[in-house]
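**Q** Got a predicted structure plus its sequence, pasted below:
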Amino acid sequence: MNLKLQTEQLRQHLQQLKNNYEENDPPEDRRDKEFFLMVKSQTEPIYQMLDHWEEEALAMVQERKVSLHPHQVTSTKENMGLLLMHSYYIDVKRKRYMELNHSVNFIFDQLINDLHDG
């Protein structure tokens, strides 16, 4: 799957996660095994996609096909990972969540624009 398509799919997941964060309450028991297993089953494919995306994006950065720096790609992967957990456990303030969300969206947009122009 090409990098542009992967990035667009991750951006869709990002929007779904934001909706989840805004529409749900935190779990009553953060140690609830059933809840943990549900979160794991829903997030595992996104984590795998994110790992693959990071590899592809770093390769594009190295080939100078996009105007991002390696640390921006790595930070975006880390921030998306944080958003994956915060979206289910609802354990950060809205302002922090939105900062992370905006940061990830910014890099995704930049990458898509670079790939479109290139």
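**A** Ah, there it is. Numbering: from 1, shown residues only.
**Q** When you work out contacts or count neighbours from here on, use the C-alpha atoms and nothing else.
**A** Noted.
**Q** hang on, residue 103 packs against residue 78?
**A** No - in this structure, residue 103 is not within contact of residue 78 by CA atoms under 8 Å, at 11.1 Å.
**Q** and here's the other structure:
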Amino acid sequence: MSNIKLTEQLKQHLNTLKDVYEKNQPPESRKDKDFFNMVKERTTPIYELLGQWEEESLAIIKDKKINVHPHQITSTRENMELLLMHSYYVDVKRKRYMELHNSVLYIFDQLLRELS
């Protein structure tokens, strides 16, 4: 899958996660096994996409010398992973959530511009 397609897919997931964050209530217990399994089931494919995206993005940066730094790619993956958990567990303030969201979105958009 091309990096552009991967990035676009991840952008869609990012928007879906924001909806989940805004509409969800946190679980009654952080130890709720059913809730954990549901979250794991929904997020595992996104984690896999993110890993593939990071690997391909780093390779592109190395080859094409586009204007995104490798540490921005790694930070974006880490921030997206935080959003995956915060979206379901609703355990950060909206301001912090939106800072992470906007930071990830910024790099996705920058990468898409550079690759187009």
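**A** Right, received. Where do you want to start? Because the structure is predicted, anything quoted here is derived from the model rather than measured.
**Q** Closest to the centroid, which residue in the second structure?
**A** The centre of the second structure sits closest to residue 80, judged by CA atoms, centre = their mean, with a distance of 2.8 Å.
**Q** Residue 65 of the second structure versus that one, what's the distance?
**A** From residue 80 of the second structure over to residue 65 of the second structure the distance is 24 Å, taken as CA to CA, to the nearest Å.
**Q** what do you get for residue 51 of the second structure?
**A** 20 Å.
**Q** In terms of neighbours, single out the busier of those two.
**A** Set residue 51 of the second structure next to residue 65 and count neighbours by other CA atoms under 10 Å: residue 51 wins out with 14 against 11.
**Q** Contacts only, for that one.
**A** With contacts defined as CA atoms under 8 Å, 6 or more residues apart in numbering, residue 51 of the second structure is in contact with residue 77.
**Q** sec struct for it, please.
**A** Taking DSSP: H, G, I helix; E, B strand; the rest coil as the rule, one finds residue 51 of the second structure in the helix state.
**Q** Ok, residue 30 of the second structure next?
**A** Under the three-state scheme (three-state DSSP), residue 30 of the second structure adopts coil.
**Q** That one: neighbouring residues, count only.
**A** 10.
**Q** Run through the residues that contact it.
**A** Applying CA under 8 Å, 6+ apart, the residues near residue 30 of the second structure are residue 89.
**Q** where's it relative to residue 104 of the second structure, distance?
**A** 26 Å.
**Q** post-alignment, whichever strand or helix holds residue 36 of the first structure versus the second structure, mean distance?
**A** Using DSSP states H and E, residue 36 of the first structure falls within helix 33-62. Here the mean offset of helix 33-62 of the first structure against the second structure after fitting is 0.3 Å, by mean CA distance after the TM-score superposition for the first structure.
**Q** Right, I'll call it a day here.
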